[in-house]
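Enquirer: Predicted model and sequence follow; I will ask about them next.
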Amino acid sequence: MTANWGAFTTAEPDLARTVEERFRAFTHHVLATVRKDGSPRTSGLEADFRHGELWLGMMHGSLKARDLHRDPRFALQANPGDGTAMGGGDVRISGRAYEVPDGPEKSAYTEEAEPPQPFHLFRTELTEVVRTSVEDEKYLVVQVWKPGEPLRTIKRV
């Protein structure tokens, strides 16, 4: 089962707000895709949250775009910063990304976001959102959301 960003924000607004804040804290994040031979590839990427969607934009002909054309599965890890203080915790989004073809929707996005041209634009469908944080300097707290399931919270000493 998958859901778009808007469905996630409706289901878990507090967690969604925290996740967006973590992604907005830095410009560049780490995208994992699946290479042609099945091995993982990690690449830098900017994530864009607009109009109830998580958008992934990338340079035309990039290897990560080719990976997503072949296999839409991805994982996106928020930039942890310098590591001294990860306000909001560590967050990761997994799912599938599908390219938006040239047409009115991509044109509207281009007009609003003004990305470098030419570019690939992918809309995402989420399969999992995970936030890991430390509470009271004692507990490791892992929150896991999957479409159609309640939010799970795991607390470890």
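Expert: Right, received. Where do you want to start? What you see is a predicted model; the values in this text were computed from it and never measured.

Enquirer: contacts and neighbour counts: CA atoms only from here.
Expert: OK.

Enquirer: buried residues in the longest strand anywhere in the chain?
Expert: Of all the segments assigned as strand in the chain under DSSP state E, the longest by residue count is strand 119-135. For strand 119-135, burial by neighbour count (16 or more other C-alpha atoms under 10 Å) applies to 120-134.

Enquirer: Number of residues surrounding residue 57?
Expert: 19 (other C-alpha atoms under 10 Å).

Enquirer: follow-up on the earlier one: and for the longest strand of the chain, what's in contact with it?
Expert: Contacts made with strand 119-135 from outside it, assessed by C-alpha atoms under 8 Å, 6 or more residues apart in numbering, are listed as 1-5, 19, 53-61, 65, 88-101, 106, 140-147.

Enquirer: Which stretches in the protein count as helices?
Expert: Using DSSP state H, the helices assigned to the chain run over residues 5-11, 13-24, 63-70, 104-113.

Enquirer: Which neighbouring elements make contact with the shortest one?
Expert: For helix 5-11, the packing partners by 3 or more C-alpha pairs under 8 Å, 6 or more residues apart in numbering; DSSP states H and E come out as helix 13-24, strand 53-59, strand 119-135.

Enquirer: which residues are contacting that helix?
Expert: Under the criterion C-alpha under 8 Å, 6+ apart, residues 15-17, 51-54, 124-126, 147 lie in contact with helix 5-11.

Enquirer: Show me the one of the helices and strands packed on helix 5-11 that comes nearest residue 152.
Expert: Nearest to residue 152, of all these, is strand 119-135, at 9.6 Å by C-alpha to C-alpha.

Enquirer: Okay, one more to line up with it:
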Amino acid sequence: MNWAGFTAAEPSLAETVENRFGAFTHHTLATLRKDGSPRTSGLEVRFLHGELWLGMMPNSLKALDLRRDPRFALQVNPGADAQMAGGDVRISGRAVEVEDSAAKSAYVKEVEPPQPFHLFRTELTEVVRTYVEDDTYLVVEIWQPGEPVRTLRRT
């Protein structure tokens, strides 16, 4: 499911997630190396035209990882004070490289990335938000395609 599908299914959580990512420019992307071990890299993300986009420098290791194995996890920047106002947010899914020149041109018009670049759109498999409620509960909201948000509370 793409970002627009998630937004239609869970508009409140989607807005919270988008705002959380919008608070900072750089976030952390986890990909899988050839040997299956994780690689983490800094990354800028964009929410445009109903999609969550990942743009990368040409032949960057993270882009090569995604070409080989499209699975990823994206972690929101915790912020300078690490208080994570709005909660901790993670998105998992698959990245699909965009080869269509019209789609890339539309992205370039809005974002103006350095050229050349790799562009991936995402297919979401999970969105998780974790936060503290009333200084008492650790709340975990978990969304997966086709399912309503599950909310877990721990003291």
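Expert: Looks like it came in fine. Predicted, not measured: the structure shown is a model, and the values here were computed from it.

Enquirer: Now the TM-score, please.
Expert: The TM-score (TM-score structural alignment, normalised by the length of structure 2) is 0.98; 155 aligned residues with a C-alpha RMSD of 0.8 Å.

Enquirer: would JSON lines of the helices and strands packed on helix 5-11 of structure 1 with distance to residue 42 of structure 1 be doable?
Expert: What follows is these, written out as JSON lines (distance: least, C-alpha to C-alpha, whole Å):
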{"stretch": "helix 13-24", "distance to residue 42 of structure 1": "17"}
{"stretch": "strand 53-59", "distance to residue 42 of structure 1": "13"}
{"stretch": "strand 119-135", "distance to residue 42 of structure 1": "17"}
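
Enquirer: just to revisit the earlier point, just the buried residues from the contacts of helix 5-11 of structure 1, in ChimeraX please.
Expert: The buried residues among these can be selected in ChimeraX (16+ other C-alpha under 10 Å) with this line:
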select :15,16,53,54,124,125,126,147
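
Enquirer: farthest pair in the contacts of helix 5-11 of structure 1?
Expert: Considering C-alpha to C-alpha, no two members of those lie farther apart than 51 and 147, which are separated by 19.0 Å.

Enquirer: Can you report how many residues neighbour whichever residue in structure 1 pairs up with residue 99 of structure 2?
Expert: Residue mapping for residue 99 of structure 2 onto structure 1 gives residue 101, with TM-score structural alignment as the criterion. In terms of burial, residue 101 of structure 1 registers 12 neighbours under the definition other C-alpha under 10 Å.

Enquirer: Next one: the closest residue in space to residue 101 of structure 1 that isn't next to it in sequence from residue 29 of structure 1, what distance?
Expert: Distances taken as C-alpha to C-alpha, 6 or more residues apart in numbering put residue 121 closest to residue 101 of structure 1, at 8.0 Å, once the chain neighbours are dropped. The spacing between residue 121 of structure 1 and residue 29 of structure 1, counted by C-alpha to C-alpha, to the nearest Å, is 16 Å.

Enquirer: Ok, residue 72 of structure 1 next?
Expert: For residue 72 of structure 1, the distance to residue 29 of structure 1 - C-alpha to C-alpha - is 18 Å.

Enquirer: Show me what residue 143 of structure 1 aligns to in structure 2.
Expert: In structure 2, the position corresponding to residue 143 of structure 1 is occupied by residue 141, as judged by TM-score structural alignment.

Enquirer: Now do the same contact list for its match.
Expert: Residues touching residue 141 of structure 2, when contacts are defined by C-alpha under 8 Å, 6+ apart, comprise 128-130, 149-152.

Enquirer: Pick out whichever of the residues you listed sits closest to residue 21 of structure 2.
Expert: If you rank the contacts of residue 141 of structure 2 by distance to residue 21 of structure 2 using C-alpha to C-alpha, residue 129 comes first, at 11.7 Å.

Enquirer: which non-adjacent residue is nearest the closest one?
Expert: What sits nearest to residue 129 of structure 2 in space, not counting adjacent residues and going by C-alpha to C-alpha, 6+ apart, is residue 89, at 4.5 Å.

Enquirer: What is the equivalent residue in structure 1 for that neighbour?
Expert: Using TM-score structural alignment, residue 89 of structure 2 lines up with residue 91 in structure 1.
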